[in-house]
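**Q** Dropping the sequence and predicted coords here.
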Amino acid sequence: MMRNFLALVFTAGLVVLLFLVVTANHALNTISKPDVIISVLNDAEAYDYLYDEIIGNLVYDVVEKGVEINSGIGDSSSPTILEFDDPGTAAAAITLFVETLVPRAYLREKIEEALQGVVPYAAGQTDEFKIDLEVQDRLRDLPDSVR
């Protein structure tokens, strides 16, 4: 009687374990495809969220607090705090400047290129990957007044 009970419990445990392993294997096979990750990022509008919410709020928080500058000029070694009269307008201008420097389409393109190399590396399908941000090209696109 006790053997039958233990066999039943053991069998039930193995069935649950089999279900978990099959589910995990399917999830890992799906996630290990770069196109799936890219599609999820696009469907979730991750790039818009990054620019509209994360960068915008981060810049606004920094502008609202003020920016501490250690100029090292003069007798005092204390830092100077750069404060903005209208933090909302300053944050909007800085956010627009960031988006001009690194446009959404450019960021999307570079992340997709990076995922095409990193995901196979993480899955063990290759032993090297390359991420080229083409920083020199972005710097050349800047107006002379900014450089």
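**A** Structure received.

**Q** Please count neighbours and contacts with C-alpha atoms only from this point.
**A** Noted.

**Q** Return the set of buried residues in the helix or strand residue 37 falls within.
**A** Using DSSP states H and E, residue 37 sits within helix 34-43. Using 16 or more other C-alpha atoms under 10 Å as the test for burial, helix 34-43 gives 34, 37, 38.

**Q** what does stretch 99-109 give?
**A** 99, 108.

**Q** Do me a favour and get the end-to-end distance for it?
**A** Between the opening and closing residues of stretch 99-109 there is a gap of 14 Å (C-alpha to C-alpha, to the nearest Å).

**Q** could you give the angle of the helix or strand in which residue 29 is found to helix 34-43?
**A** According to DSSP H and E, residue 29 maps onto helix 2-31. With axes from the mean of the first three to the mean of the last three C-alpha atoms, to 10 degrees applied, the angle from helix 2-31 to helix 34-43 works out at 80 degrees.

**Q** Give me the helices and strands touching helix 2-31, please.
**A** With contacts taken as 3 or more C-alpha pairs under 8 Å, 6 or more residues apart in numbering; DSSP states H and E, helix 2-31 sits against no other helix or strand.

**Q** Let me see the ranges of the strands in the chain.
**A** 67-69, 80-82 (DSSP state E).

**Q** In TSV: the ones you listed, plus distance to residue 135.
**A** Output for the strands of the chain, formatted as TSV (distance: least, C-alpha to C-alpha, whole Å):
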stretch	distance to residue 135
strand 67-69	26
strand 80-82	29
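
**Q** alright, now check it against this:
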Amino acid sequence: MKLRRMVLGLLALVGVGVLIACTTSTKTADYQRLVEGQMDIRNHFEYRGDKITLMETTTTIIYSAYGLTGPEDAEKQMLAQGSASWDGVEGITHEVDYQEDRLIETTSIDMSKVDLATLNELLPIETDDGKIPEYVSYKLTKDNFLNQGYTEVKDGKFKELE
């Protein structure tokens, strides 16, 4: 009996070890697109395997670089471009801070809570067949960002907008 208990206990321990080893851990990545004197876009991703679980974007725009006169003018422009459409969507947190010389827009998307069809209306997700995907691919997103001139940021060492 003792031998049987030991074998079963050992098998259970090995099983737990295999489950822990096979579980895909959450990884993170950061990207930045900086245009000196104009804007700074920072993107943070959390993902498991190829599936993005969280996307956070912080965009800073200097008013004068875009011909805006101040916070009120910037707010009108943002509303005209549909920034309010992000507000109140389940799984999305969206805020715009209108400062004296710049605006800072912060958007966080929890992919476990957001409806991908709704997200696709706000942020079109490109697919080969034109259908809404089951998830947002980290690999494809990374490739797209690098092609758009973003650089990968290591150890949180973002460049600052001057």
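**A** That came through, no problem. This structure is a prediction, so every number in the text was calculated from the model and none was measured.

**Q** Send over the TM-score of the superposed chains.
**A** In this superposition the chains share a TM-score of 0.33, using TM-score structural alignment, normalised by the length of the first structure; 70 aligned residues with a C-alpha RMSD of 4.0 Å.

**Q** how about the helix holding residue 29 of the first structure: buried residues?
**A** Applying 16+ other C-alpha under 10 Å to helix 2-31 of the first structure flags no residue as buried.

**Q** One more: stretch 105-121 of the first structure?
**A** 108, 110, 111, 112, 113, 114, 115, 116, 117, 118, 119, 120.

**Q** go on, stretch 93-109 of the second structure?
**A** By 16+ other C-alpha under 10 Å, the buried positions in stretch 93-109 of the second structure come out as 94, 96, 98, 102, 103, 104, 105, 106, 107, 108, 109.

**Q** Tell me which two of the residues you listed sit farthest apart.
**A** 102 and 109 (23.1 Å; C-alpha to C-alpha).

**Q** hang on, residue 68 of the first structure packs against residue 81?
**A** Yes. The criterion here is C-alpha atoms under 8 Å, and residue 68 of the first structure meets it with residue 81 at 4.4 Å.

**Q** in the second structure, which spans are helices?
**A** Residue ranges of the helices in the second structure, as given by DSSP state H, are 2-22, 71-80, 116-122, 138-147.

**Q** can you list these in JSON lines and add distance to residue 35 of the second structure and mean neighbour count?
**A** Shown next, in JSON lines, are those (distance: least, C-alpha to C-alpha, whole Å; neighbours: other C-alpha atoms under 10 Å):
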{"stretch": "helix 2-22", "distance to residue 35 of the second structure": "41", "mean neighbour count": "11"}
{"stretch": "helix 71-80", "distance to residue 35 of the second structure": "18", "mean neighbour count": "14"}
{"stretch": "helix 116-122", "distance to residue 35 of the second structure": "24", "mean neighbour count": "15"}
{"stretch": "helix 138-147", "distance to residue 35 of the second structure": "15", "mean neighbour count": "14"}
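
**Q** Check the gap between residue 39 of the second structure and residue 107 of the second structure for me.
**A** 16 Å.

**Q** Would you mind finding the longest strand in the second structure?
**A** Longest strand in the second structure, counting by DSSP E: strand 51-62.

**Q** Tell me who's in contact with residue 60 of the first structure.
**A** Contact analysis of residue 60 of the first structure by C-alpha atoms under 8 Å, 6 or more residues apart in numbering lists 87, 88, 91, 92.

**Q** what about 7 Å?
**A** Residues near residue 60 of the first structure by C-alpha atoms under 7 Å, 6 or more residues apart in numbering: 87, 88, 91.

**Q** where's residue 97 of the second structure relative to residue 18 of the second structure, distance?
**A** Distance of residue 97 of the second structure to residue 18 of the second structure, given as C-alpha to C-alpha: 47 Å.

**Q** Likewise for residue 78 of the second structure?
**A** Counting by C-alpha to C-alpha - residue 78 of the second structure and residue 18 of the second structure are separated by 50 Å.
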